[in-house]
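Sequence isn't available, so here's the structure alone:
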């Protein structure tokens, strides 16, 4: 009787522990979902970073503007498609037609967030809003707030610049802004995908910006599978949990 009583008590304790653990996991998931929702619902991620609303260096003057995938005009959609084709058709090679369809679908998703880069050679900060409507686009960043391995991250889907504005420090400037936005909204890391064939981009992220190949990248999950994949997943983590999970 005594042993049966102890066993019954033990089962009760275990059951309570399981319920407590389940409740803890549900509460954590709810908190993460709310974190992602709060970050995504902000209409203007530039508002907290006035110095990053314009870039005027190395003979290049541009202004930045925020946007979302479900509010793109037809002309902006066409611009994005054209720039993606110009910049990415060669790195993707024969896979491009299939990948292009995926990118077209991704770019108009409601969760897609954008930073548009407008050229404004003669603009000043004071007349920025007026200039944005008239100044041509020269690039964009497409990013989203999401979860990777239960870690909240800012995932950079695209950072695309026209060739004439490359090599002037603008790409680094935009990635610095992205990292600030990620930190502002309590993301654990910035994550992005790079084609192995795009040696310039790979060097840019790993050497200049100190991104590392993530533990969720195919080459680290399974080296044999990694050989078959034409991309790597890179990340830069901002806290211990994210470093442990995404950098390994």
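Yep, that arrived. No experiment lies behind these values; they were computed from the predicted model shown.

Please make it C-alpha for all contacts and neighbour counts, starting now.
OK.

Okay, strands next: where are they in the protein?
Under the criterion DSSP state E, the chain contains strands at 54-57, 60-68, 113-119, 137-148, 151-161, 189-195, 212-213, 231-237.

let's bring in a second model and compare:
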């Protein structure tokens, strides 16, 4: 069993040669319909909303220090993309180890970020002396996990000098908001069931942060799914989730 953060899964279009389908194929198609719908709703609402308005919704109209931009990686400038990866490296390389990061993980993270179904929400500090400065970002997707349509947070990273200002909490709220919007617009397809993410066991600060936001260990996390097997202690991560109300 691998978590969604380990396996890149894009949206796919299914076509059949006949009218007969198995129950599992039909269930798969309905989940894919939900995911496609969620992307359509999210991309439409975010396209219609400029950066300032989105920032006001998240931070309040009285705070104009931050601007939020959401889109695929290609919608950000080259310098902004470099900032994204610099923050990612600064925060996560210590958890993977220098050798693993240089030889494997940096390349894997960049590949994941360029997938067509990856969406980034980036918070920029507009009060920076020279130019807008990246303060925090989130990478999220709408994916299928164990047969259920979910919002999966691939990355949630905050610059060291912007931590404890509530930026991470606001970005998680944005992921939940987009999932709820998609669910409200659904008619026949099954709704998105929860927000999911993967966190290193050694990252106690992050684990405590997510617990405060209402996340709990998901049933597919190795701590639960392999509880009676020999591999539970092998994994260095947990899969957390928070159901939509």
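Looks like it came in fine. Bear in mind the structure is a predicted one, so any value in this text is a computation, not a measurement.

what's the TM-score here?
Scored against TM-score structural alignment, normalised by the length of the second structure, the superposed chains reach a TM-score of 0.75; 208 aligned residues with a Cα RMSD of 2.8 Å.

okay, the strands of the first structure, which one's buried deepest?
For these, the stretch with the most neighbours on average is strand 113-119, a mean of 24; neighbours defined as mean count of other Cα atoms under 10 Å.

so it matches what in the second structure?
Residues 119-125 of the second structure are the counterpart of strand 113-119 of the first structure, counting by TM-score structural alignment.

how about CSV for the strands of the first structure, with distance to residue 93 of the first structure added?
Supplementary listing: these in CSV, determined by distance: least, Cα to Cα, whole Å:
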stretch, distance to residue 93 of the first structure
strand 54-57, 33
strand 60-68, 29
strand 113-119, 26
strand 137-148, 22
strand 151-161, 17
strand 189-195, 11
strand 212-213, 22
strand 231-237, 13
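
quick one: which of those strands is nearest residue 102 of the first structure?
strand 151-161 (11.5 Å; Cα to Cα).

in the second structure, what residues pair with the closest one?
Equivalent residues of strand 151-161 of the first structure are located at 148-158 in the second structure, counting by TM-score structural alignment.

circling back to that earlier point, now do the match of strand 113-119 of the first structure: everything it contacts.
For stretch 119-125 of the second structure, the surrounding residues in contact (Cα atoms under 8 Å, 6 or more residues apart in numbering) are 65-73, 132-141, 167, 171.

so how much does it differ from the first structure once superposed?
After superposition onto the first structure, the average distance of stretch 119-125 of the second structure to its aligned residues comes to 0.7 Å, using mean Cα distance after the TM-score superposition for the first structure.

ok, and for stretch 202-222 of the first structure, which residues are buried?
Across stretch 202-222 of the first structure, burial judged by 16 or more other Cα atoms under 10 Å covers 202, 205, 211-220.

Show me the contact partners of stretch 89-97 of the first structure.
Outside of stretch 89-97 of the first structure, the residues within contact range by Cα under 8 Å, 6+ apart are 88, 99, 195, 197-198.

try it again with 10 Å
Residues from elsewhere that reach stretch 89-97 of the first structure (Cα atoms under 10 Å, 6 or more residues apart in numbering): 83, 85, 88, 98-100, 102-103, 194-199, 230-231.

Now which of those residues would you call buried?
Of all the contacts of stretch 89-97 of the first structure considered here, the ones buried according to neighbour count by 16+ other Cα under 10 Å are 83, 88, 100, 103, 194-196, 230-231.

can I get those in JSON lines with distance to residue 52 of the first structure?
Output for those, formatted as JSON lines (distance: Cα to Cα, whole Å):
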{"residue": "83", "distance to residue 52 of the first structure": "23"}
{"residue": "88", "distance to residue 52 of the first structure": "26"}
{"residue": "100", "distance to residue 52 of the first structure": "30"}
{"residue": "103", "distance to residue 52 of the first structure": "27"}
{"residue": "194", "distance to residue 52 of the first structure": "25"}
{"residue": "195", "distance to residue 52 of the first structure": "28"}
{"residue": "196", "distance to residue 52 of the first structure": "30"}
{"residue": "230", "distance to residue 52 of the first structure": "33"}
{"residue": "231", "distance to residue 52 of the first structure": "30"}
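
from those, which two are the most distant?
Maximum distance among those (Cα to Cα): 20.9 Å, for 83 and 230.

what angle do the longest helix seen in the second structure and strand 133-145 make?
Longest helix in the second structure, counting residues (DSSP state H): helix 23-48. Taking axes from the mean of the first three to the mean of the last three Cα atoms, to 10 degrees, one finds helix 23-48 of the second structure and strand 133-145 inclined to each other by 160 degrees.

now helix 23-48 of the second structure, how far from the centre of its chain.
For helix 23-48 of the second structure, the distance from its own C-alpha centre to the chain's C-alpha centre is 16 Å (Cα atoms, centre = their mean, to the nearest Å).

swap in stretch 78-93 of the second structure?
Using Cα atoms, centre = their mean, we find the averaged C-alpha position of stretch 78-93 of the second structure to lie 16 Å away from the chain's own average C-alpha position.

picking that back up, among the contacts of stretch 89-97 of the first structure, which pair sits farthest apart?
When Cα to Cα is used, the two most widely separated members of the contacts of stretch 89-97 of the first structure are 102 and 199, lying 22.6 Å apart.

For residue 107 of the first structure, which of the strands of the first structure is the nearest?
The closest of those to residue 107 of the first structure is strand 137-148. By Cα to Cα, the value is 7.5 Å.

what's the mean gap between the closest one and the aligned bit of the second structure?
With the second structure overlaid, strand 137-148 of the first structure shows a mean distance of 0.8 Å (mean Cα distance after the TM-score superposition for the first structure).
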